[in-house]
Every structure is written in C-alpha cells, then in structure tokens.
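J.: here you go, sequence then predicted model.
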Amino acid sequence: MYDYLIVGAGLFGSVFAYEATKRGKKCLVIDKRNHIGGNIYTEEMDGIQVHKYGAHIFHTNNQDIWNYVNQFVTFNRYTNSPVANYKGEIYNLPFNMNTFYQLWGVTSPDEAKQKIETQKQAAHITEPSNLEEQAISLVGSDIYEKLIKGYTEKQWGRPATELPPFIIKRLPVRFTFDNNYFNDRFQGIPIGGYTKIIDQMLKNVDVQLNTDYFDKKQAFKNLAKKTVYTGMIDQYFDYIYGTLEYRSLHFETKRLEHTSNYQGNAVVNYTDRETPYTRIIEHKHFEFGTQDQTVITEEYPQEWKPGDEPYYPINNTKNNERYKQYKALADQEENVIFGGRLATYKYYDMHQVIGAALATVRKEFDDN
C-alpha cells in the first residue's frame, strides 16, 4: 500500500516524507504523540507560540539548509542572547566582555584574559580529567563557580567532577561585547511557530497520530516496502543489549494573566545549584510579542527511566559501546532506515537533523 512507513513525525521523519512524496512515493507517517513536529512542536496560547519541549532557536552556517527551511515559512530576526541569574545576580551569556565587566569590572580584553589566566594558573590543572577541571582551565574559577557548576550539575544530575571533560570543551568565550550566543550566519524563529514547517512538509502525506509503532510492529512493517525509523534504537531491538541512558526534562508551563513581561528575555538560565529548574523560557520574546499577558515555562532536568521522554543521550563510554552493538544490528536490518536523534543516539541541532535527513534522501534515491 505504501512505499515508506515513517515512524515519527519529527523533523527527520517529516523531511524524509516530504522529499519522498516529491519524488512520487506514497508515505505513511505515524507518531505516538497527539501532534506532529516531535520536540520542535509549538502550540499557540493567547497568540503566543509556546515551545512545548524547550526553547528551539534555528541557526546554521549552511546556506542550502537555510534556503531549504525558508521555503516552508518566513523567519524573523530573533537572536539568541540568554542571560544567567546566579542568586539574583545577572550575567550575559555566552561569556563575553559584558560578563567579564559584570564579574570583575574589567573593560579591556587584555584585562579579562589576564584575570582568567591568573585563575587558571592558581588551579594547577595540566591535563583536565573531568568537566570541572576542563571548565576552570578554560575560563577560570569565578566563571566556573557562578555560571557553570550549578547549572551543569542540575542538567546532568551528577557532580561536575564525575562528568567527562569533552562535554564542555567547546565552551564559547568571547573577548568582545557581543551577546549573540551563536556564531552562525543565519539565525531566527519561524513566524507563527515551528509547527507550520512540519504542516507544510506533511500536507500531502498520510499521517496517523496517537499511534504507537510497537503496538503492531509487524503489521505496520507489512504496510510498506520500507520503514524509516526515528525512535529509540534500543527499543526497536527489544533492549537485547540493555537500555541506552538519557537525561529527561519536565516542563512547568504557566499563563500569567496580569503580566505582560515577566523577565525581559526569552531565556534566563538559573546557574545556582539550589534553584531546582535550569531555566525559565518566556515564549513571547521569541516573536517580539506585545500581548497583555505572557506564558512562561520552567525547565526541570530529571533522570530518565523507560516511559519518560528521552532528551539528551549520555554519550559516555558505556553507552557508546552499547550503541555500537545496536548499530551493528541496524546495519543488518533489511528495508529499514534508521535516522534522527534517537535512532542514532546522538544529540542534534535542528539544522543538523535536516542535513542528515537530506543526506539520507540523496543516498536512498541516488541523487547526485
């Protein structure tokens, strides 16, 4: 009946479905949730596009991918400039000259570099063996203690001394007064929300929501010549090598009736260990909203267990070795394509998911 059964209506599955349909293939997309879009799903509330699964800011250096997403929706000029709240003290992120001035009162890049170097020397770290040592060797002890340690330990649920150094090796440090978090050429938020993109991709595709692939796995496979699977790879193989680990998130979303502007910024990170959430998102600021009310979301990291929504893969040695075993099985699977964040046990930004999906399409259809 179908050429492709696509398990998951997120970004990877939707790009594949759109491209396959363009090539004359008949696709069925199924998703266990009651909506399309996966984790980039946005839902309108009082005229505000609420990011239901955490803040998503599109950014890329790739002109082709930027052109690709712009065929579906118009992007605004939003620039990601989060701020950090440490016990009521406010600092700019990423770490830049504004941050250094707020911390130390320094006004020149040379003064800031000297301050960081002095603190690095005082720590006597030669070869960082964990995240704490890596962070101090990059930015010194003041920034680490106020803006990294508490946030990171909440995010990962483990002491920084037990986390691998690679997590923080690409920490952005700038000696300019530039609050733009990303270095990419292109950045913005789709006007009207991310769901509009997926709507456009799937408008000519058969979609079934509230549909769990594993309820009737064999029957679903029989519906199509090939399956594109974007769910958890360990679940596909019945966890025969054990469970891959993730960090999960819990969101508390609140509509504030008599508040038009709660925090003055879309994203505020709470970097002390005592505040239970890692950040508060005020959704209206993604689209420069002027509504009389606002909607905020507190984001609480939590340990993942089967049945929870998996967000961040824990790519330590144990899990990566386990994933390799599942990947070997996937490579032997006939007529099944594994793709996306969960099926490849890899954290992706949105532009990377699209790039991976388009590469899969080119390979599948022998595009040059």
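T.: In hand now; what should we look at?
J.: from here on, just use CA atoms for contacts and neighbour counts.
T.: OK.
J.: buried sites along stretch 252-269?
T.: Counting neighbours by 16 or more other C-alpha atoms under 10 Å, one finds that the buried residues in stretch 252-269 are 253, 260-261, 265-269.
J.: next up, the contacts around the nearest residue to residue 268 once chain neighbours are set aside.
T.: Using C-alpha to C-alpha, 6 or more residues apart in numbering and skipping residues adjacent in sequence, the residue nearest residue 268 is residue 83, 5.0 Å away. By C-alpha atoms under 8 Å, 6 or more residues apart in numbering, the contact set of residue 83 is 90-93, 265, 267-269.
J.: among those, which lie within strands?
T.: Judged by DSSP state E, strands contain the following of those: 90-92, 267-269.
J.: between those residues, which sits nearest residue 366?
T.: Lowest distance from residue 366 to those (C-alpha to C-alpha) belongs to residue 267, with 42.0 Å.
J.: any idea how far residue 70 is from that closest one?
T.: Relative to residue 70, residue 267 is positioned 24 Å away (C-alpha to C-alpha, to the nearest Å).
J.: how close does residue 184 get to residue 57?
T.: Taking C-alpha to C-alpha, one finds residue 184 at 12 Å from residue 57.
J.: what's the farthest-apart pair in the buried residues of stretch 252-269?
T.: Most distant of the buried residues of stretch 252-269, by C-alpha to C-alpha, are 260 and 269, 20.1 Å apart.
J.: report the distance from stretch 107-119 to the chain centre.
T.: From the chain centre to the centre of stretch 107-119 is a distance of 32 Å (C-alpha atoms, centre = their mean, to the nearest Å).
J.: where does residue 248 land in three-state SS?
T.: Using DSSP: H, G, I helix; E, B strand; the rest coil, the structure places residue 248 in strand.
J.: number of nearby residues for it?
T.: By the measure other C-alpha atoms under 10 Å, the count of residues near residue 248 is 19.
J.: separation between residue 22 and residue 265?
T.: For residue 22, the distance to residue 265 equals 40 Å [C-alpha to C-alpha].
J.: could you pull up the residues touching residue 327?
T.: residue 344.
J.: helix, strand, or coil at it?
T.: Assigned by three-state DSSP, the conformation of residue 327 is helix.
J.: how near is it to residue 138?
T.: Distance, residue 327 to residue 138, by C-alpha to C-alpha: 35 Å.
J.: now swap in residue 243 and tell me
T.: 34 Å.
J.: tell me which of those two has more neighbours.
T.: residue 138 (20 against 17).
J.: before we go on, here's another structure to hold up against the first:
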Amino acid sequence: MKKYDYLIVGAGLFGAVFAHEARKAGRKCLVIDRRDSTGGNIRCESIEGINVHKYGAHIFHTDKKEVWKYVTRLVEMNRFTNSPVANFNGRLYNLPFNMNTFYQLWGTRTPAEAEEMLKKQRAEYASIECPANFEEQALKLCGRDIYETLIKGYTEKQWGRPARELPAEIIKRVPVRMTFDNNYFNDPYQGIPEGGYNRLIDALLEGTETILQLDFFSRRDELCSLADKIVFTGRIDKYFDYRAGRLEYRSLKFDTKVIDTPNFQGNAVVNYTSADVPYTRIIEHKHFEYGTQPKTVITYEYPATWSEGLEPYYPVNNERNNAIAAEYRQMARSMGNVIFGGRLGQYAYFDMDDTVDEALKLAEKEMGN
C-alpha cells in the first residue's frame, strides 16, 4: 500500500481544487511545486500593503453559477468589474468596443450612427470572401479604424509576429456593444477575492501536505512510487520527454515599480495598443481591491517568446502545435495512473473558472470510482 492516494504536481488553482475535493472525500494527497510559494500564476505578493498580482492581472469571472458558489463558499469576493482602457498614441479608448469607444473614434452619439459607421468600415473589405489571415479577418469584421487603433499593434506584440502571419481563426468575432457599458465581460459573476488570491489557495490547500521548491523531474521515480495516482499539471510535452516534439508557448515578462503617488493611472488595467510601445499593458494593482494606500504599485507587462527558464503562460494553438498536443493526449490516455490537468497539462487556454470546473469534474470522476 502506497503512502498517498494522489501525488499532485503543481500547487496552482487546478491542483489546489483537486486536492481540496480529494481531502474532503477522505483521500490522502501530497502536493508538490517547484516554486517557493503556492498558487501558481494567481499568486499575490504584498507590496506597500497592496496585493500585487505577481504573474499578471487575474480577474475571476464566470457564467457558471456552481463554480461561483464553490469559490464564494471559500472566500469573500469583492465587486470589482473589469473595465480596461486602451491607450493608442496618447489617446484613450474604452474597451470592449461599445458606444463610448465609437464616440471616441468617430464622434457618433447614437447606436444608429455607430451602426452606420461600422457598416461603411466593413464594406471596404466585403470582397474578402475567405480571409487568409488574422488581418484580413479582423478588417472584414470591424473595418480599418478599430483594427488599426485597437487590435493590430496589441495582437502583434502579444503573438510576436505580424498579423498577416497569424491564422484567421484567432479572431472569430469582434464583440460590439451598442450600449455605454464598459464591463469587459458578459459573465454574470465577477470579482476579486477580498485580501487577494492567496486566501483562496490557502483555503483550498488547508489540511493537505504540501512541499515547495521540489522539482518533480529531479526525483521523478521516487515521487511516483509514493502514490497510487499522479495528477500532473505541468507541461505535458516535458512529461513525455518531448517524444512527439516540443510544444510552443507564449511567455510574459514583468517590470513592477512602486510609485510615490496614491493613484498612477486611475484604472486597474490600461492596454497600450500601438506597436511602438513595447509593453502590452500597465496594471495598477490597488484598483483591484479599491485600495487607499498612500503609494501605488504598477506592473509593465511585456510579451515574450517562451524559452527554457521563462514561465509558459499561453499555448500557441496553431496547426502544428495542435497536432503535437493530440499525440500527447493519445499517450496520456494510455497512462493508467497519471492524469493531466490544467492549462499546461491539457495544452489549452483556460480561464480561472474553466480551471476550477475542470478540476471539479476530474475530482467527481475520481472520487466516484
């Protein structure tokens, strides 16, 4: 009989939710993580009394009522609403594209005027029947003004390549609102845990044995021998020793500064959409929790090509990578005692609510056995 029912590799949101459910069901788990802290990419760090989102802005939003109820049983959520602003060459525009945005672009005051402008803009590209790339698709969907002001530069920085080299399917639609509503998400539930995300992770991992600064691959055989099953939330290609090839990721670099002013930009997130600005956005963390501290903390976020030593944040879901990922998923299905979960383990872009939902489904499946 092995010491643990489950070895959970990764103390991020997926691993923590699964561990919480397994412990409630009477299973014994060991959670390990190579970092020196729990929480994965939702980890917060206190600077000047402000909960700083260490690995980029995270806003919890969902249309899944059960997921919202699950999270709010563990922590109190505040009423934060994500209403980002875009800065293009010094001019500010509201996001997502709504009546405020159209007024700022064209001076239109009514939905009818805005619809007419959009119709004219789109008409210029009506001859593009089958868009061959991201740029053609975006121009067909929204016209030149929105594309060049708010989409092109930001997207090219995000993906590290020209828009004409990106697949058209990346932008399947452009959400347009004919209201003066700056709420970025349509989901009915949205907020930030009061006191930061660490409280959520601490609540999930309470009572579960956790070892930090332990790299699974440095003691792989020994660790695998400890548990009946492994829940692996790291890179699936690395687990299989890159047998089918290396998957691509996009990474991020952060430059965080303390500013001796109570309010730097007046908003939690300001996107910089022009190509000549190297960062994609500035995050002012105190606005996530309505902070009144005398100083503020801001983070410049720079997209980066992923390489060993950097954190892999986003899967690059192009044809090549999807084919490689499919091979790894096939290999995973043949593993009787290893389960792959989370953004890296499943090579999928998950929002936080998707991550919670996936972990709960896995736990229900496992605990029902």
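T.: All right, it came through fine. Only a predicted model underlies this, so the values are computations on that prediction, with no experimental measurement involved.
J.: can you tell me which residue in the second structure aligns to residue 352 of the first structure?
T.: Using TM-score structural alignment, the partner of residue 352 of the first structure in the second structure is residue 354.
J.: just residue 116 of the first structure next, same as before
T.: So residue 116 of the first structure corresponds to residue 118, using TM-score structural alignment.
J.: SS state for residue 66 of the first structure?
T.: At residue 66 of the first structure the chain is in helix, as set by three-state DSSP.
J.: list the residues that contact it.
T.: By C-alpha under 8 Å, 6+ apart, the contact list for residue 66 of the first structure reads 60, 186.
J.: need the counterpart of it in the second structure.
T.: With TM-score structural alignment as the criterion, the equivalent of residue 66 of the first structure in the second structure is residue 68.
J.: can you get me a residue count around residue 349 of the first structure?
T.: Using other C-alpha under 10 Å: residue 349 of the first structure sits among 14 other residues.
J.: wait, residue 211 of the first structure
T.: 17.
J.: counterpart of it over in the second structure?
T.: Using TM-score structural alignment, residue 211 of the first structure pairs with residue 214 in the second structure.
J.: what's near enough to touch that match?
T.: Counting by C-alpha under 8 Å, 6+ apart, residue 214 of the second structure has contacts 32-35.
J.: can you tell me how far it sits from residue 221 of the second structure?
T.: On the measure of C-alpha to C-alpha, residue 214 of the second structure and residue 221 of the second structure end up 13 Å apart.
J.: same question for residue 132 of the second structure.
T.: Noted for residue 132 of the second structure: a distance of 47 Å to residue 221 of the second structure, by C-alpha to C-alpha.
J.: which of these two has more neighbours?
T.: Per other C-alpha under 10 Å, whichever of residue 132 of the second structure and residue 221 has more neighbours is residue 132, with 15 against 10.
J.: which SS class is the more buried one?
T.: Here residue 132 of the second structure is recorded as coil under three-state DSSP.
J.: for it, list the residues it contacts.
T.: Taking C-alpha under 8 Å, 6+ apart, one finds 167-168 in contact with residue 132 of the second structure.
J.: residue in the first structure paired with it?
T.: Correspondence of residue 132 of the second structure to the first structure, assessed by TM-score structural alignment: residue 129.
J.: could you pull out the helices in the stretch 51-200 of the second structure for me?
T.: Taking DSSP state H, counting those that start in this stretch as the criterion, the stretch 51-200 of the second structure carries its helices at 65-74, 99-106, 111-123, 134-142, 144-146, 152-159, 197-205.
J.: revised request: answer the last question for the stretch 201-350 of the first structure.
T.: Under the criterion DSSP H, counting those that start in this stretch, the stretch 201-350 of the first structure contains helices at 217-221, 233-236, 317-332, 350-364.
J.: whereabouts in the second structure does the shortest one align?
T.: Going back to what we said before, that points to helix 233-236 of the first structure. Helix 233-236 of the first structure lines up with residues 236-239 of the second structure when matched by TM-score structural alignment.
J.: the matching stretch vs the first structure, average offset?
T.: Once fitted to the first structure, stretch 236-239 of the second structure is off its aligned match by 0.2 Å on average (mean C-alpha distance after the TM-score superposition for the first structure).
J.: please identify the buried residues of that stretch?
T.: Applying a neighbour-count criterion of 16+ other C-alpha under 10 Å, the buried positions in stretch 236-239 of the second structure are 236-237, 239.
J.: need the contact partners of stretch 232-245 of the first structure.
T.: The contact list for stretch 232-245 of the first structure, computed with C-alpha under 8 Å, 6+ apart, reads 304, 313-314, 319, 322-323, 325-326, 338, 342-345.
J.: residue 244 of the first structure versus residue 300 of the first structure, what's the distance?
T.: From residue 300 of the first structure to residue 244 of the first structure the distance is 21 Å (C-alpha to C-alpha).
J.: returning to that earlier point: quick one: which of the helices of the stretch 201-350 of the first structure is nearest residue 191 of the first structure?
T.: helix 350-364 (16.3 Å).
J.: what's the burial count for the aligned partner of residue 277 of the second structure in the first structure?
T.: Residue 277 of the second structure maps onto residue 275 in the first structure, with residues paired by TM-score structural alignment. As a burial measure, residue 275 of the first structure scores 15 neighbours (other C-alpha under 10 Å).
J.: what distance do you get for residue 275 of the first structure to residue 151 of the first structure?
T.: According to C-alpha to C-alpha, residue 275 of the first structure and residue 151 of the first structure sit 9 Å apart.
J.: same deal with residue 26 of the first structure?
T.: Distance of residue 26 of the first structure to residue 151 of the first structure, given as C-alpha to C-alpha: 46 Å.
J.: what of residue 337 of the first structure?
T.: As judged by C-alpha to C-alpha, residue 337 of the first structure and residue 151 of the first structure stand 36 Å apart.
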